[in-house]
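Peer 1: Predicted structure and sequence below. I'll ask about it afterward.
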Amino acid sequence: MSVTKTKADAKPATKKKSPAREWFDSILFAVVAATLIRWLFMEAFTIPTPSMENSLLVGDFLFVSKLHYGTRTTSTPLQVPLTHQKIWGTNIPSYSDAIRLPMYRLPGFTHVKNGDVVVFNVPPKYLNDNIDYPVDLKTNYIKRCIGIPGDVIEIRRQDVYVNGKLFPRPPQAEHEYFVKTSQVMDEAFFRRYNIVNDFRDPSNPTYNWQPLEEYNDSTKSSVQVGYRINTTEQVANQFKSFDWVKSVEPIMDKPGEQAPGIYGSPVYNWNRDNFGPLTIPKEGATVQLNEKTIVLYGPVIEKYEGNENVEVTPTSVKIDGKPITSYTFKQDYYFMMGDNRHNSLDSRFWGFVPADHIVGKAVFVWMSIDPNPDGFFNKIRWSRLFRIID
């Protein structure tokens, strides 16, 4: 009896993968999938500083949409997946400069709007460990967009005006207040109102409440008179209703008083509470250059417009050795501020955010862990889980 083998019968059996190979393939697939999701659609971030309190708290974990404003292509393709600047737990750079590509933005379904909470790569070199990182690898910051391209922004006695109209304060925005009291208040009291000091980093502690003392000439000693607190307007108004609170006054810089480190100094007498008016650069807009405008737009022309051989002095701007008296901007810019207005390093100090530095729109908090919990069981802030960011 003869047996005829079919083509299927003649095919050799597929070699079974080893457990190690199966693990490798699974991990490779997971890394590729996570990298694509992180680049194209959404990325997870955490809030490390109090600059957005009380809208966002230290320990909030949030998702940021890349689709809203359009995903950027990377300028550094030679990069360890799922890293940013350094390889985890080391000081070893996670990327190579051997290949640098031009960066483009894919179409999004909206644009940055006034009031959006935005993640961006912070522009100044000194906020990036004084390292000249590629744009998409600069340190990530999160702030609220106050001004969009072409807007004129101004701050008058802490109130923000955009194009002459009052910009509404975020409901949970914080400012500094002096609370004059006849009683001593402790940490437990302030915690009830979400006013908590953070000493996790001893070299840079965050004081949201501090006792203030006044020297008494008659007794030749210091006497506590009240507290400096950082809180919302709503909580400050609550304090006013307490019998033992004599007064609650906002702590505010005076108009016309120049503060060191403010953008536009020393030409303009601006401070954190009184700033502008300032026109935000817009693609295609032209500005005349003189001593008043060079201090505002000279750094933009030099650092963020892709110009080479730029020389900026307080009185002149040269490109390729040729003096220019006007300049037309090549891209849009934005003005960002933290909701914690007296504890935020933002555009009032370092200027504009270029359009190519925009990462995405913060959409919701998926987890929140209190770094200074009042007991183990209060570690997770349950009320903040899956909170939409507005």
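Peer 2: Yes, it's here.
Peer 1: use CA for all of it now, contacts and neighbours both
Peer 2: OK.
Peer 1: And what about L28, helix, strand or coil?
Peer 2: Secondary structure state of L28, per DSSP: H, G, I helix; E, B strand; the rest coil, is helix.
Peer 1: Burial check on it, number of neighbours?
Peer 2: As a burial measure, L28 scores 12 neighbours (other CA atoms under 10 Å).
Peer 1: ok, now the one 4 residues further on?
Peer 2: Other residues lying near V32 total 14 when counted by other CA under 10 Å.
Peer 1: ok, now which ones touch it?
Peer 2: By CA atoms under 8 Å, 6 or more residues apart in numbering, V32 lies in contact with nothing.
Peer 1: Secondary structure of it: a helix, I assume?
Peer 2: Yes: V32: assigned to a helix according to three-state DSSP.
Peer 1: Surely N114 and G150 touch.
Peer 2: No: checked against CA atoms under 8 Å, the pair N114 and G150 is beyond contact range at 11.9 Å.
Peer 1: With adjacent residues omitted, what lies nearest to G147?
Peer 2: F335 (4.8 Å; CA to CA, 6 or more residues apart in numbering).
Peer 1: Helix, strand or coil: sort out the one you found for me.
Peer 2: strand.
Peer 1: now do Q210
Peer 2: For Q210, the assignment made with three-state DSSP gives strand.
Peer 1: Presented hereafter is structure B, for comparison with structure A:
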Amino acid sequence: MAGYFAIFLVLLTLASGLVWLLDALVLAPKRQQRLVLAQSSAGGDLPANVSEQLVKEPQLVETAKSIFPVIALITIFRSFIYEPFQIPSGSMMPTLLVGDFILVEKFSYDVKDPVWRKTLYSNNKPQRGDVAVFKYPEQPTVDYIKRVIGLPGDRVIYRNKQLFIEKACNGDNAASCGKLEMVALQLKNEGEFYQEQYAQRRYTEQLGTVAHDILQTPARREHTEFFFKQHGTAIDEFVVPDGHYFVLGDNRDNSRDGRFWGFVPEHNMVGKAVFIWMSFEFNEDPNSWLPGWIPTGVRFDRLGAIH
């Protein structure tokens, strides 16, 4: 949906801009010529209301000139700087909740045009621990948000709800690569969140220098039979191809992520989620007369940077 809206904004910007340009180069001079001819025919004494009518802009031109600057600024801001998104599911709990409205920094990674998504400027690469928005590989018109776990060349294992990473060997981490390391977890609490009737455990997970919270549901087994099958690896092992990334949801037992469909091509990356600018609570009681889409409160304590 976000992709279609981006195309709509670009088309509206182009259309209003072209109408403005056509008026400036063709229509406005013609209106001025009609005014000069009318003044000449009237001996230079033309009523003011008639003069105004002759040079008056058509309604379409007036509308285009009024909306073009605003639409152009919105298109530029949304396409290349920050884009707003709403969190529709609980797959990134507790980091992001349903009802959170976030800003995604578009220039964190490669800057792309909003229609064909061709790279206009190569910037930074996604980093381990980033909360990234990307085009879902199985349906590129849909935007997904997950956390970057594996970088190109990494070997990632998710076994018995524990994450292991063997970093790829390159110039940046030559000293620490080639060894499978368990990602540290520290239990914070249990029972703050539930998946169906099952209590979840909240851990702080340490991905290098990035500390963030995740949820696990001990009572739910891992559905390894549905995991993405990569040739030459174990069912719970993933070797990240060059130019791709491996992502997971922070709500580990309630997220359809890279474990089930594979890897995110670098081209699919949209940007890095950096800020929660609004967070609404919604009524979850199925017996309530209030529709579920109507906010019942604002979670001001959630506003701020995303980690």
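Peer 2: Here it is on my side, so go on. Everything numeric here is computed off the predicted structure, so don't read it as measured data.
Peer 1: if we can go back for a sec, for the aligned residue in the second structure for the residue nearest to G147 of the first structure, grab the count of nearby residues.
Peer 2: Under the alignment (TM-score structural alignment), F335 of the first structure pairs with F246 in the second structure. By the measure other CA under 10 Å, the count of residues near F246 of the second structure is 27.
Peer 1: which residues touch F246 of the second structure?
Peer 2: Counted by CA under 8 Å, 6+ apart, F246 of the second structure has contacts 148-151, 240, 258, 262-264.
Peer 1: Of those residues, which belong to helices?
Peer 2: G258 (DSSP state H).
Peer 1: preserved in the first structure, out of the contacts of F246 of the second structure?
Peer 2: For those, the aligned pairs still in contact in the first structure (both residues aligned by TM-score structural alignment, their matches' CA atoms under 8 Å) are 148-151, 240, 258, 262-264.
Peer 1: Now neighbour count and distance to R299 of the second structure too, for those, in JSON lines please.
Peer 2: Shown next, in JSON lines, are these (neighbours: other CA atoms under 10 Å; distance: CA to CA, whole Å):
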{"residue": "V148", "neighbour count": "22", "distance to R299 of the second structure": "26"}
{"residue": "I149", "neighbour count": "22", "distance to R299 of the second structure": "28"}
{"residue": "G150", "neighbour count": "29", "distance to R299 of the second structure": "32"}
{"residue": "L151", "neighbour count": "24", "distance to R299 of the second structure": "34"}
{"residue": "V240", "neighbour count": "21", "distance to R299 of the second structure": "37"}
{"residue": "G258", "neighbour count": "22", "distance to R299 of the second structure": "30"}
{"residue": "G262", "neighbour count": "21", "distance to R299 of the second structure": "34"}
{"residue": "F263", "neighbour count": "23", "distance to R299 of the second structure": "33"}
{"residue": "V264", "neighbour count": "23", "distance to R299 of the second structure": "32"}
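Peer 1: possible to save the residues you listed as CSV with distance to L11 of the second structure?
Peer 2: CSV is the format used below for those (distance: CA to CA, whole Å):
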residue, distance to L11 of the second structure
V148, 33
I149, 36
G150, 37
L151, 36
V240, 37
G258, 34
G262, 34
F263, 32
V264, 28
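Peer 1: quick check, nearest of these to N189 of the second structure?
Peer 2: I149 (23.2 Å; CA to CA).
Peer 1: Residue in the first structure paired with the closest one?
Peer 2: In the first structure, I149 of the second structure lines up with I146, judged by TM-score structural alignment.
Peer 1: from what I can see that match touches M336, true?
Peer 2: Yes: with contact defined as CA under 8 Å, I146 of the first structure and M336 form a contacting pair (5.5 Å).
Peer 1: P69 of the second structure corresponds to which position in the first structure?
Peer 2: Superposed on the first structure with TM-score structural alignment, P69 of the second structure falls opposite F29.
Peer 1: Tell me the secondary structure at the equivalent of K165 of the first structure over in the second structure.
Peer 2: In the second structure, the residue paired with K165 of the first structure is E181, using TM-score structural alignment. The three-state assignment at E181 of the second structure reads strand, by three-state DSSP.
Peer 1: cool, I301 of the first structure as well?
Peer 2: I301 of the first structure - assigned by three-state DSSP - is helix.
Peer 1: G297 of the second structure and N283 touch, don't they?
Peer 2: No: taking contacts as CA under 8 Å, G297 of the second structure lies outside contact range of N283: 9.2 Å.
Peer 1: All good on my end, thank you.
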